[in-house]
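# Sequence first, then the predicted structure, then my questions.
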Amino acid sequence: MKPVIELSKVNEVKKLLRRTKLNTVCEESRCPNISECFWNRTATFMILGDRCTRGCTFCNVKRKYPQPVDPEEPYRLLDAVRKLDLKYVVITSVTRDDLPDGGASHFAECIRVLKENVPDVKVEVLVPDFRGRREALERVLREGPDVLNHNIETVKRLYPKVRIGSSYERSLNLLKVSKEVAPHIPTKSALIVGFGETMEEVLEAMADLRSVNCDFLTVGQYFAPSLKHYPVIKFYSREEFSLLEREAYSLGFKFVACGPEVRSSYRAFEGWLASQRS
């Protein structure tokens, strides 16, 4: 059961984000867990602006020409993390195909600034695919994130309709390369269901993730942000989510969260703790 949310605490976090001029994926994607997370004084920070260069048909993030990279953003992020007294920080970004390294050096700088200035902070990064550039991924991994997250989002068959401009194989390969370069850093991915995939296709995608040694998995229901977005084809039952969770654990994932409102950063700290116990 979710706690009773105190709106004053939620608004306090929103005001802090406005003062520090930071974006969150919580707000941009209209995450259903936003009040719960803000009430707990947590947020998934979205760096590199709020404009994406890709055209995913399920996503609510703006699709406009992106802004210049702000070199002060890592320090504004540090300010927010200190004021929220966070011990576990999730950082993601819009996709920035306009940048030579896809924004990898900016991710790295954010990790470095936090690690150097906040004792014992844990940092999870949810990165784009960097167009498959191995050197970009290596740049992020050198700063020692505590979890490397990259979402495949949907099954292979639906990529041309749902993840325009992205590649199923490229996303799997990023997770594979991360384990090759930094085997000690847990990897994580997410699936959203309801686009018209079959249960067999979801299970195949989960098996594909385990084939590249992905450690953590989240699976959530797709809710269309508007009538202009990709339509919801199916609403999964809680029994079906429970089935997917059991199957995921049987495949060997160390931590799994499945449910209608589950999103990639949901219970992120619990995933990291699970990796420490194994």
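Now that the structure is in, tell me what you want to look at.

# For the rest of this, base every contact and every neighbour count on C-alpha atoms.
Fine.

# ok so F45 is a strand residue?
Yes. Membership of F45 in a strand is supported by DSSP: H, G, I helix; E, B strand; the rest coil.

# For the stretch 51-200 of the chain, just list every one of the helices.
All helices of the stretch 51-200 of the chain, identified by DSSP state H, counting those that start in this stretch, fall at 73-84, 104-117, 134-141, 159-162, 168-181, 199-211.

# Point out the other elements, helices or strands, that the first one touches.
If I follow you right, that is helix 73-84. helix 7-19, helix 104-117 (3 or more C-alpha pairs under 8 Å, 6 or more residues apart in numbering; DSSP states H and E).

# need the ones you listed in CSV with distance to V232 and mean neighbour count, can you?
Shown next, in CSV, are the helices and strands packed on helix 73-84 (distance: least, C-alpha to C-alpha, whole Å; neighbours: other C-alpha atoms under 10 Å):
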stretch, distance to V232, mean neighbour count
helix 7-19, 29, 15
helix 104-117, 33, 20
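
# what's the closest of these to F216?
With respect to F216, and counting by C-alpha to C-alpha, the nearest of those is helix 104-117 at 20.5 Å.

# which helices and strands sit right next to that closest one?
Partner elements for helix 104-117 (3+ C-alpha pairs under 8 Å, 6+ apart): helix 73-84, strand 122-126, helix 134-141.

# again, only using 7 Å
Applying 3 or more C-alpha pairs under 7 Å, 6 or more residues apart in numbering; DSSP states H and E, one finds that helix 104-117 contacts helix 73-84, helix 134-141.

# will you turn the ones you listed into TSV that also has distance to L203?
Compiled in TSV, the helices and strands packed on helix 104-117 are given as follows (distance: least, C-alpha to C-alpha, whole Å):
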stretch	distance to L203
helix 73-84	37
helix 134-141	27
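
# here comes the other one, which I'd like you to weigh against the first:
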Amino acid sequence: MKTKRKEPLAKPDWLRIKLTTDGNYAEIKDMMRSKTLHSVCEEARCPNIYECWANRTATFMILGDICTRACRFCAVKTGMPTELDLQEPERVAEAAEQMGLRHCVVTSVARDDLADGGASIFVGTIHAIRARLPLCSVEVLIPDFLGNRDSLQLVMDAKPDILNHNIETVRRLSDRVRARAKYDRTLELLRRAKEMNPDIPTKSSIMLGLGEEWDEILQTMDDLRAVGCNILTLGQYLQPTKSHLQVERYVHPDEFAKLKEEGLARGFSHVESAPLVRSSYHAHEQVQSAAKAEAVMK
């Protein structure tokens, strides 16, 4: 028997988004189309797309726009991808150069159909960006590669400036929220990344409003710190369509502020915590802040 869906909660005032569709926004949208590129900003219906594109920043999504998983929080299309675009890394690098980026974030759909999960395309993208923009830092937000250690090693050997992999939610809710991804596999990936190269900062993100309890959030923070995770982002889950998980609660900005304090007290070098925060939101500023904090800790 299906559970009857509840009436959706009304969005509070603090989640109102300012729409900015100036020249920069239009230029980046046209560039993405002309180079046949995808951005997680569009595919995942990120609420910050107007602000970020107006400021000439974007998170590139490689390996196509069809994900082999169907996570219950994510708006990215699900299905079986038909091909692998080997020219994609070079087009991403061209776009990054055209945008004059100082910090480039690259993520992807999950490609469980590929033997290496798409790791080689991540590596090609990192190299292509650095060939065109030697001074641009590169952050990769990777899938779990189904726990394939060799795939992670390929990415770590390319030496991204930040290795990001999202835990998404607390342990109790993980199987309901994510598809195929596992809470402990995420922790193991972050642990292995540190083992492979301790000097590369690692980062993860938690969505709030899915039914998690305060103590569970703190436990997730502790679990991430136990595997050496350096940077944490926390944001409000927003239901992308009626077929996705409903929002259980809108978390007040004051609670996000308290969670930032909790995270910093636990030793994260940087914590970005607010309702509209997403994993790559203000990514360049996160890197700078974390680097300063790490320098002080040493």
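Yep, that arrived. It should be emphasised that the depicted structure is a prediction, and the values quoted were computed from it without experimental measurement.

# quick one: TM-score?
Comparison of the two superposed chains (TM-score structural alignment, normalised by the length of structure 1) gives a TM-score of 0.97, and 278 aligned residues with a C-alpha RMSD of 1.4 Å.

# Could you measure from the residue mapped onto D208 of structure 1 from structure 2 over to I217 of structure 2?
Matched to structure 2 by TM-score structural alignment, D208 of structure 1 sits across from D223. Applying C-alpha to C-alpha, to the nearest Å, the value for D223 of structure 2 to I217 of structure 2 is 10 Å.

# which of these two has more neighbours?
Legend: neighbour count by other C-alpha atoms under 10 Å for D223 of structure 2 and I217, higher for I217 (20 against 16).

# and the closest residue to the more buried one other than its chain neighbours, what does it touch?
Residue nearest to I217 of structure 2 in three dimensions, not counting chain neighbours: V170, with 6.3 Å by C-alpha to C-alpha, 6 or more residues apart in numbering. When contacts are counted by C-alpha atoms under 7 Å, 6 or more residues apart in numbering, V170 of structure 2 touches 212, 216-217, 220.

# Point out the one among the helices and strands packed on helix 104-117 of structure 1 that comes closest to V121 of structure 1.
helix 73-84 (9.4 Å).

# Where in structure 2 does the closest one align, residue-wise?
Counting by TM-score structural alignment, helix 73-84 of structure 1 falls onto residues 88-99 of structure 2.

# Buried residues, the matching stretch. List them.
Under the neighbour-count criterion of 16 or more other C-alpha atoms under 10 Å, stretch 88-99 of structure 2 has 88-97, 99 buried.

# same thing with stretch 262-272 of structure 1?
By 16+ other C-alpha under 10 Å, the buried positions in stretch 262-272 of structure 1 come out as 262-266, 268-269, 271-272.

# Out of the contacts of V170 of structure 2, which comes closest to C71 of structure 2?
C71 of structure 2 lies nearest to E212 out of those, by C-alpha to C-alpha, at 17.2 Å.

# Number of residues surrounding the counterpart of R185 of structure 2 in structure 1?
Aligned by TM-score structural alignment, R185 of structure 2 pairs with R170 of structure 1. Close neighbours of R170 of structure 1, defined as other C-alpha under 10 Å, add up to 16.

# and what of G194 of structure 1?
Neighbour tally, G194 of structure 1, other C-alpha under 10 Å: 19.

# and the residue nearest to it when sequence neighbours are not counted, how far is that from V256 of structure 1?
Excluding the flanking residues, the one nearest G194 of structure 1 by C-alpha to C-alpha, 6+ apart is K234, at 4.6 Å. To V256 of structure 1, K234 of structure 1 is 22 Å away according to C-alpha to C-alpha.

# can you check Y75 of structure 1 too?
As defined by C-alpha to C-alpha, Y75 of structure 1 lies at a distance of 32 Å from V256 of structure 1.

# got it, and V25 of structure 1?
To V256 of structure 1, V25 of structure 1 is 21 Å away according to C-alpha to C-alpha.

# hmm, back to that, what does the residue nearest to I217 of structure 2 correspond to in structure 1?
Matched by TM-score structural alignment, V170 of structure 2 corresponds to V155 in structure 1.

# With that, I have no additional questions.
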